[in-house]
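Sequence first, then the predicted structure, then my questions.
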Amino acid sequence: MGSTSAENAENNGSESVGRRSLMKRSAALGLVSVPAMSFLSACASGGGGEDSGEDTKGETSKDNPFGVKKGSKLDVVIFKGGYGDDYAKAWEADFQKKRGVTSTHTGTQEITGKLQPRFNAGNPPDIVDNSGAQKIKIDVLYKNGQLLDLAEVLDAPSVDDPSKKVRDTVIPGTLDPGLQEGKVVALNYIYTVWGLWYSGKLFQDKGWEVPQTWEDFLAICKDAKSEGIGGLAHQGKYPYYINVAIMDLIAKKGGLDAMKAIDNLDPKAFVGSDAALAAVEAVYEVVEKGYLMPGTNGLTHTESQTRWNQSKAVFITSGSWLENEQLKQTPEDFDMKFMPMPLLADSAMPFEAIRAGSGEPFIIPSKAKNLPGAKEFMRLMLSREWSTLFAKEANSLTILQDGVDPSVQLRPGTQSTVEASKAAGDNTFRFLYTEWYSEMDTAIQNASNELMAQRIQPKEWLKRAQAAVDKAAKDPAAKNNRRE
């Protein structure tokens, strides 16, 4: 966060690494089934390709399909957010050991600020974890010809099983968020679930049951308010998070057709959609009844999440990076838990349905100086060894099937996401408009910010969201992005 990354997440630093116990991947991935700031005004740049990296081209071989040159250098930029960047440092150390390539490492939350001048000057890094609140807009980069088509990496032999292509070793559907006009130009590396989070200890202390309906959810919020506890916290300065609730409710109420209508820029995606109306009215009811945690509209994600860790609110919306991001702030007995979004009346999908898929997009700029090194680095990311290295440092799943050593153990929040994924089965969904239409996404987030502050009503939110859809639909490139 993205996405999401973790989208809109701040750095939790490396101090928490020693506190992480890790997951049993064999259990996790055997359970999961997945269906499917204005940026650059610089001139569009074409392929870039090997010509921009002639000093980095070595001999190709079975074990070195891209011809990585020993002694070359790799420029790596990592979003230092909810997952930190220690995992990338571990990768880089191993890359030097295996391929003889040294790395220049930059860990930052200011992705756009640091990289916009470099892209504009035609001097981008070799590989970038493009995430967080200041991530570069993928669709803008793509339209400017500044992203490498990752087909060559995905069609290369897998490190673990050379008889398979890399693309055949990832969880089905996880490459989709990186698509632009049918080409995979971003590798969303981390397997993420989105929904509501709560404290198992607080629930046990209060005698609450996990609410499966919105009515039951509101009842807990009401009970909490009577005891001076907020019902719902959200990361007010980043309305991306409250859209997790709104969009999940739309998908679960209206089914996959309601989700696809938004991604496909339907003229009735919002205005004229019963599911969208019901969803936004449901979230607004939380505001009207005073169930929001006081002050949450003005807080950053980490500020809201920390107050939630202090049991000043019962629920919070987030993706599965939350546990790792909050390790230092979470009490030992908090017992962090994930749950699917509760159901509105007459919902098309079951309670167990969850938004799930891949996040944390990695990109290779088309004008990278060391393209062979960047491609091989990404290929190694999708090896079991590097997937396990990521798990050890970031306490989370990757998109690689059976991608983490089975000896690792799960923290409670991550364990609950595995259980939720098992319960969901094929009932998973994932919006793609956030990657395809960044301007539309921003407009909807802005409308949600106004909604949560009671400056607009649900019907006005729908009008603004539909206006964003209609504007996106006028882009000629939109016809090339379609979900069937």
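Sure, I can see it. Residues are numbered from 1 along each chain as shown.

Please count neighbours and contacts with C-alpha atoms only from this point.
Will do.

Check which element follows the helix or strand harbouring Thr302 along the chain.
For Thr302, the enclosing helix or strand under DSSP states H and E is helix 301-309. Downstream of helix 301-309, the next assigned helix or strand under DSSP H and E is strand 313-319.

can you give me the angle that next one makes with helix 301-309?
Computed by axes from the mean of the first three to the mean of the last three CA atoms, to 10 degrees, the angle separating strand 313-319 from helix 301-309 equals 140 degrees.

so what does strand 313-319 touch, helix or strand wise?
If you count contacts as 3 or more CA pairs under 8 Å, 6 or more residues apart in numbering; DSSP states H and E, strand 313-319 packs onto strand 187-199, helix 214-226, strand 230-233, helix 240-254, helix 301-309.

now with 10 Å?
Applying 3 or more CA pairs under 10 Å, 6 or more residues apart in numbering; DSSP states H and E, one finds that strand 313-319 makes contact with strand 187-199, helix 200-206, helix 214-226, strand 230-233, helix 240-254, helix 301-309, strand 336-339, strand 354-363.

here's the one I want to compare it with:
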Amino acid sequence: MSFTPEHPAALDRRTVLRRAAAVGVLATPAIGLLGACATSGSDGDNEQVAGGTKSEKNPLGVKEDAAIEVVIFNGGYGEKYATDVHEPLYKKAFPKAEVKHQATQAVSTVLQPRFASGNPPEFVNNSGEKLMDFGALVADGQLQDLTELWDAPSVDDPTKKVRDTVVPGTIEAGSFNGKPFVLYYVSTVFGIWYSGKLFKDNGWAPAKNWDEFIALLTKIKAKGITPYGYAGANAAYYQWNVILTHAAKIGGTDVLKNIDNLEDGAWQQDAVKQAATAWAEVGAKFSDKSFEGLKHTDVQLRQNQYKVALYPSGDWLEGEQKKDTPAGFDYQLMPVPSMSASDKLPATALRATAGEGYFVSAKSKNPKGGLEYMRQMLSTAGAKGFTEVVKAPTVVTAGSEGFAFPPGVASSQAALKAAGQDVFNLYFDGWYKELDTEARTATNELMFGRINADAFVERIQKRADAIKKDSSVTKFKR
């Protein structure tokens, strides 16, 4: 994907979405993964409530005493932003309405049966390892079209539409076949994280190229610290993200575009092989094989204990580890190092996007209430409250003005600015859950020494080819 260059000094999170967003184009009709079971339940128990009277304060026509149910993924951002900020905002606007709240770390496990029986909650934060398949939900007509929300007056200024209060690219990032179905709410930057204190105390500097990186890992290992690690049990995608980010730097952003579009041989491109080969060496020489059985919080805790030096993640990491991070730890982000001077992208290039998906259930009892809940999220109070609780910026343009971010997020925002126009994203994991699962499994096989780079790319390519040939799978392109 190409982007219009802008002066690096002017770059911030408001431009990254315009650069990184892509519209998912529905290529072929398909039976979604929810399948026939999605219509097998009785709709009698879930008759939708009648709408309310539209007014300046209620532009969507929400029934003022109708309950809504909110389901939040209790992961890196926790649930307090919902219970302490967004839900109270909804209650303030509609004091007669009951707001039911549920938090879970297994969204699909909890909600799949409810969607299948025709009784979904109004509002869902669909995230985490066990998220529901967005593509299947769209294909099955389970997601509410958000056009009415985006065209509604904003909470703060009735003369301004909600769509005009968010950074460019936000709506497109959650669109399928030209229609918006998902709100990606959080501005997210990915990279490799380290303790500024640990590096300062040892005289280490973040690496910009591969030779520097291997030299750094060698120095760290000599200190008796595990140089690099990720959690194989539930966060292998943190590592395939690093491998593919590296591949994009080596071969350019078309490497990722080809993968997203299921192009023939996309996973076997030379840039992907080079990156996989390099990171397999890191896994063999500079990591700990026991990490394959650990969850992300286990490895993250070890980093907070100065037992692991470098850890791949998005910039939600700092907030997720807030309770376990020692004073002075000083989270810092290092972009994935370049391979060589012949790379297509510079060392400062990185992956960034709008992350953390939210949707309104079209077949819930009160979808208008779900849309209004989202409108409250997108208010200045909703966005600022979120940022204050989780210390992460949202896509609302006025949402973090004047906010002093903690060291980690401040460093990720600085890295984003330094990247200039060299910001990119990828989408296959959200479009094809089966391919994401295969990539996770193959990544563990590679990093923990059971297969080489050739077998790694061959394995994932085989699964990508099968998905491409399967007419029952909805296809997306960018």
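Happy to help now that I have it. Everything numeric in this text was worked out from a predicted model, so none of it was measured.

Format the helices and strands packed on strand 313-319 of the first structure as TSV; extra columns: mean neighbour count and distance to Val170 of the first structure.
Formatted as TSV, those follow (neighbours: other CA atoms under 10 Å; distance: least, CA to CA, whole Å):
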stretch	mean neighbour count	distance to Val170 of the first structure
strand 187-199	25	9
helix 200-206	14	32
helix 214-226	18	34
strand 230-233	26	34
helix 240-254	24	24
helix 301-309	21	30
strand 336-339	24	24
strand 354-363	27	10
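
Of those, which is nearest Thr104 of the first structure?
Ranking these by proximity to Thr104 of the first structure (CA to CA) places strand 354-363 first, at 16.4 Å.

which residue numbers in the second structure go with the helix holding Thr302 of the first structure?
Aligned by TM-score structural alignment, helix 301-309 of the first structure falls on residues 296-304 of the second structure.

and what of stretch 328-341 of the first structure?
Stretch 328-341 of the first structure maps onto residues 323-336 of the second structure, going by TM-score structural alignment.

Can you get me the start-to-end distance on that stretch?
27 Å (CA to CA, to the nearest Å).

give me the number of residues near Leu371 of the first structure?
By other CA atoms under 10 Å, the residues close to Leu371 of the first structure number 29.

That one matches what in the second structure?
Leu371 of the first structure maps onto Pro367 in the second structure, by TM-score structural alignment.

just checking, that match touches Ile68?
Yes. Using CA atoms under 10 Å, Pro367 of the second structure is in contact with Ile68, at 8.4 Å.

Now list whatever residues contact both of those two.
Listed as contacting both Pro367 of the second structure and Ile68 by CA atoms under 10 Å, 6 or more residues apart in numbering are 121-123, 373.

Highest neighbour count among these?
Glu122 leads those on contacts (other CA under 10 Å) with 27 neighbours.

hang on, isn't it packed against Leu111?
No. Taking CA under 10 Å as the definition, Glu122 of the second structure is not a contact partner of Leu111, at 11.5 Å.

shared neighbours, those two?
Joint contacts of Glu122 of the second structure and Leu111 (CA under 10 Å, 6+ apart) are Val71.

returning to what we had before: redo the shared contacts of Pro367 and Ile68 of the second structure as CSV? Include distance to Val457 of the second structure.
As requested, these are exported to CSV (distance: CA to CA, whole Å):
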residue, distance to Val457 of the second structure
Pro121, 39
Glu122, 40
Phe123, 38
Tyr373, 43
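
Please look at Lys57 of the first structure and Lys69 and confirm they touch.
Yes. At 5.5 Å, Lys57 of the first structure counts as touching Lys69 under the criterion of CA under 10 Å.

what do those two both touch?
370, 372-373.

Restricted to helices, list those.
The helices, defined by DSSP state H, take in 372-373 from those.

now the shared contacts of Lys57 and Lys69 of the first structure: which count as buried?
Among these, the ones that count as buried by 16 or more other CA atoms under 10 Å are 370, 372-373.

aligned partner of Asn449 of the first structure in the second structure?
Match for Asn449 of the first structure (TM-score structural alignment): Asn444.
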